[in-house]
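Novice: here you go, sequence then predicted model.
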Amino acid sequence: MVCSYCFQFIGSVELQIGRKLYLQDLGVSAVDGCGSSDEAGCSVSSEKVGLPQDAIQSLMNGGLKLPYSDNFSLPAVVPCAGACEEAYYCSKSCAEADWDSFHSLLCTGQQSSVSNTKALMKFTKHANETNDIFILAAKVISFTILRYRKLKASHLEQKGKHKSSNCCNSYNFPLLLEAWKPVSMGFKKRWWDCIALPEDVESCDEVDFRMQIKDLAFESLQLLKEAIYDEECAPLFSLDIYGHIIGMFELNNLDLVVASPIEDYFLYIDDLPCSQKKEAEKITKPFLDALGEDYSIPCQGTAFFPVQSCMNHSCNPNAKAFKREEDRDGQASIIALRRILKGEEITISYIDEDRPYAERQELLADYGFRCGCPRCIEEQP
């Protein structure tokens, strides 16, 4: 369980282990995994060992305390203001920021102000079953609508008009453009035009494939419109805009990995002096065996960072978009790979730049361009 706004792990080590085991029993993958138990240095069985449900519940509800878990304190769980039981936070400030930025329009809780929660649940179900990139697109639209409403309220207040005035329902395109501005820098090709052709799709079937992708986006958009449509923000709900938003994530996303405290906890137990380790493992080993190699799985997803997303590609970049191990939240860094001169453009590589020229060009074709950086000019046949 991570904070829905900053992606810090929250609750407790016991809660994290309990939830992972609970989802494991349900056959649900909580997060995409990376890393292996061999690299981590813990001796775990490759086959998972089942545990009684009451033991898992004891971990989740705080009934069971694991040895030395106090050394891995995590922020307390703060529930969603709308009581949706889907979004949880590490602090009240994160909960309020998420509510104000996105979630107040996308919350399906009983205390939510969303008028059509059933439609919203249909949209979310469709996204989970097809492509969760639609959730990201919905957040962009929600963010823009909420920002537009704040800008309009401020605009009316400055003019000394009340919200009850008839002009409150009028359409203000300049304010909508201003609300859209933080997103506009990442606005890219439409999703069905820029998505890479899967290996199992023949080039002769490309037109049909892209039409299917477009139809999928259309279906998603209709569900979203039914849920949160705002007439004053109608341009945001056009299929063309929706396709561009999804394309933005398709081309400019950055993989984001937040290390799990569960791995750190079991490594800590493994490094204890022999007598303490044996005593602790009487309690911890059954849970480690039940997790199997899943004990080291981090929280892994995708993110859009406006600064990073505006950086151009080079096969000989001077910087790198980087997720440091010490970053325990959703932050990422841009680090210099060499000295950068004043006035020099900061570039990153969208691909593995160590590949040969032809392979690099083939990979970059998925981004819709042919690279003409100094290195490619020098290496081209």
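Specialist: Cool, got the structure.

Novice: contacts and neighbour counts: CA atoms only from here.
Specialist: Noted.

Novice: looking at this, Lys118 is in a helix?
Specialist: Yes: looking at Lys118 with DSSP: H, G, I helix; E, B strand; the rest coil, it is inside a helix.

Novice: contacting residues for it?
Specialist: Neighbour list for Lys118: Thr108, Ala227 [criterion: C-alpha atoms under 8 Å, 6 or more residues apart in numbering].

Novice: and it, how far from Leu337?
Specialist: Using C-alpha to C-alpha, to the nearest Å, one gets 49 Å for the distance from Lys118 to Leu337.

Novice: okay, strands next: where are they in the chain?
Specialist: Along the chain, counting by DSSP state E, strands occupy 78-79, 88-89, 254-258, 299-303, 312-313, 319-322, 333-336, 347-348.

Novice: for Glu232, find the nearest of those.
Specialist: Closest to Glu232 of these, according to C-alpha to C-alpha: strand 299-303, at 28.1 Å.

Novice: please name every helix or strand in contact with that closest one.
Specialist: Applying 3 or more C-alpha pairs under 8 Å, 6 or more residues apart in numbering; DSSP states H and E, one finds that strand 299-303 makes contact with strand 254-258.

Novice: buried ones in the strand it packs on?
Specialist: Across strand 254-258, burial judged by 16 or more other C-alpha atoms under 10 Å covers Leu254, Leu256, Val257, Val258.

Novice: closest to Arg210 among the residues you listed?
Specialist: Ranked by distance to Arg210 (C-alpha to C-alpha), these are led by Leu254 at 23.6 Å.

Novice: adding distance to Phe102, write the strands of the chain out as JSON lines.
Specialist: Formatted as JSON lines, these follow (distance: least, C-alpha to C-alpha, whole Å):
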{"stretch": "strand 78-79", "distance to Phe102": "15"}
{"stretch": "strand 88-89", "distance to Phe102": "14"}
{"stretch": "strand 254-258", "distance to Phe102": "20"}
{"stretch": "strand 299-303", "distance to Phe102": "15"}
{"stretch": "strand 312-313", "distance to Phe102": "28"}
{"stretch": "strand 319-322", "distance to Phe102": "25"}
{"stretch": "strand 333-336", "distance to Phe102": "24"}
{"stretch": "strand 347-348", "distance to Phe102": "29"}
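
Novice: second structure for comparison follows:
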Amino acid sequence: MIGCRQDCRHVFYCSDECEQQHWDKFHQYECPFLDKIFALHDFNFNDDVINYARLVMRMLTHRLLEVLHKPHDMSIKDIWISRSHFDKFSMEKKKEFEVVAKILTEYILTGLIPSKIKCSHESIDFIQSFLPDTTDAEKVEINDFHFWFTEMTHLCLFSNDAAIIEVTKCLLIKVYILICMEEINALFHITFALEGYTHAPQTYAMGMYPSAAFVNHSCSPNLARFPVQEDRDNVRVGDVVFFATRSLKKGEELCYSYLEREYELYRKEQVNANEIIEAQTKRKQRLKEEFFFDCDCTRCFNESKGNLDTSYAALVKELKCTKSECKGWLIPSFEKYMRCEACGTSP
């Protein structure tokens, strides 16, 4: 295992070539700042916060490469059209986002602004254009901004004039909105490699997939997805592949489940109506809390009446691994047969 050349202890590589590529593209910018990201643990923030802070940091580093006209595979504009729902998060979440936004704005101001920018006029132009404009920025309030900005003036050697204050506040708000976009639209990869196929899958990576963000949810989805595990001719590691879970009709909307697919009730020999209604209520509440919408799909309607949904029953029958102890689902392999994502067996 190869460590960081600066001994930051936060990244490791499989080879010297891998380390060099990552250093050239990202880590030269991110390395000096990762200690500050991981220090969020000291403020009782959990690993989930660290993970999304690192993802947004990577999105900001991508943006620098875009601004400097270096090769990149995603534009900030692809992400910026996503919905943020900035006004719907709980007060606790909003406070958390403010803390992370201030740290990541500091990253932009101290780590990403090119050293060639020397004068205030160039700095103002860079800060102003670093993230796209949004009308949502006018509706977001950041607590203790002036106290935070006073600390920033010492770190960035900025002059404390009205123009610098205004563009910095606007940048901070835009970073806050970007965090909200990430929280709503980011996708996780899952693996069974850590604890085995008899346990629930573990998340091991997260990323922004702008096109996938436009696919709506259904509790009885006609799409499912899996992460690419090795480079091939038309896909590479990190890509997400969507596949149909059943035959599709012309004009039918494509939907996948934003939550993990449940199957326990649909595997029981006998299930009563109260169990079905309780499970549907919990699922609906979770969708409302995490994604801010009320699901009105056919499965929700049927289960709210205490009835199992026939389309979802068919999905479980066709795609749930038949091993009684296995938690995995069947996915298509690149060899054109179905296999279990967890135990690897084929039906």
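Specialist: Nice, I can see it. Predicted, not measured: the structure shown is a model, and the values here were computed from it.

Novice: ok so, going back, most packed of the strands of structure 1?
Specialist: Mean neighbour count, computed with mean count of other C-alpha atoms under 10 Å, is highest for strand 88-89 among those, reaching a mean of 26.

Novice: matching residues in structure 2 for that strand?
Specialist: The aligned range for strand 88-89 of structure 1 in structure 2 is 12-13, by TM-score structural alignment.

Novice: distance check, Asp240 of structure 1 against Ile246 of structure 1.
Specialist: In this view, Asp240 of structure 1 and Ile246 of structure 1 are 10 Å apart by C-alpha to C-alpha.

Novice: ok, these two, which is more surrounded?
Specialist: Set Asp240 of structure 1 next to Ile246 and count neighbours by other C-alpha atoms under 10 Å: Ile246 wins out with 27 against 16.

Novice: tell me the contacts of the aligned partner of that one in structure 2?
Specialist: Under the alignment (TM-score structural alignment), Ile246 of structure 1 pairs with Ile179 of structure 2. Going by C-alpha under 8 Å, 6+ apart, Ile179 of structure 2 touches Tyr52, Ala53, Val56, Phe97, Ala101.

Novice: against Cys8 of structure 2, how distant is Ile179 of structure 2?
Specialist: As judged by C-alpha to C-alpha, Ile179 of structure 2 and Cys8 of structure 2 stand 25 Å apart.

Novice: Phe147 of structure 2 now?
Specialist: As judged by C-alpha to C-alpha, Phe147 of structure 2 and Cys8 of structure 2 stand 29 Å apart.

Novice: ok, the two, which is more surrounded?
Specialist: Ranked by neighbour count (other C-alpha under 10 Å), Phe147 of structure 2 and Cys8 place Cys8 first, with 14 against 9.

Novice: excluding its backbone neighbours, what's nearest that one?
Specialist: Cys31 (6.6 Å; C-alpha to C-alpha, 6 or more residues apart in numbering).

Novice: aligned to Arg370 of structure 1, what sits in structure 2?
Specialist: So, by TM-score structural alignment, Arg370 of structure 1 is matched to Asp294.

Novice: just give the nearest non-adjacent residue to that match, would you?
Specialist: Nearest non-adjacent residue to Asp294 of structure 2 (C-alpha to C-alpha, 6+ apart): Lys288, at 5.8 Å.

Novice: list the contacts for the residue nearest the centre of structure 2?
Specialist: For structure 2, Ala186 is the residue whose C-alpha lies nearest the centre (C-alpha atoms, centre = their mean; 2.2 Å). Shown in contact with Ala186 of structure 2 (C-alpha under 8 Å, 6+ apart): Met206, Gly207, Met208, Tyr209, Ala213.

Novice: from Ala313 of structure 2, how far out is the second one?
Specialist: What that stands for is Gly207 of structure 2. 31 Å.

Novice: kindly report the same for the last one.
Specialist: Remark: distance between Ala213 of structure 2 and Ala313 of structure 2 (C-alpha to C-alpha) = 26 Å.

Novice: remind me, longest helix of structure 2?
Specialist: Scanning structure 2 for the longest helix, with DSSP state H as the assignment, gives helix 162-185.

Novice: what do you get for structure 1?
Specialist: helix 133-158.

Novice: buried residues in it?
Specialist: By neighbour count on 16+ other C-alpha under 10 Å, the buried set for helix 133-158 of structure 1 is 133-149, 151-153, 156.
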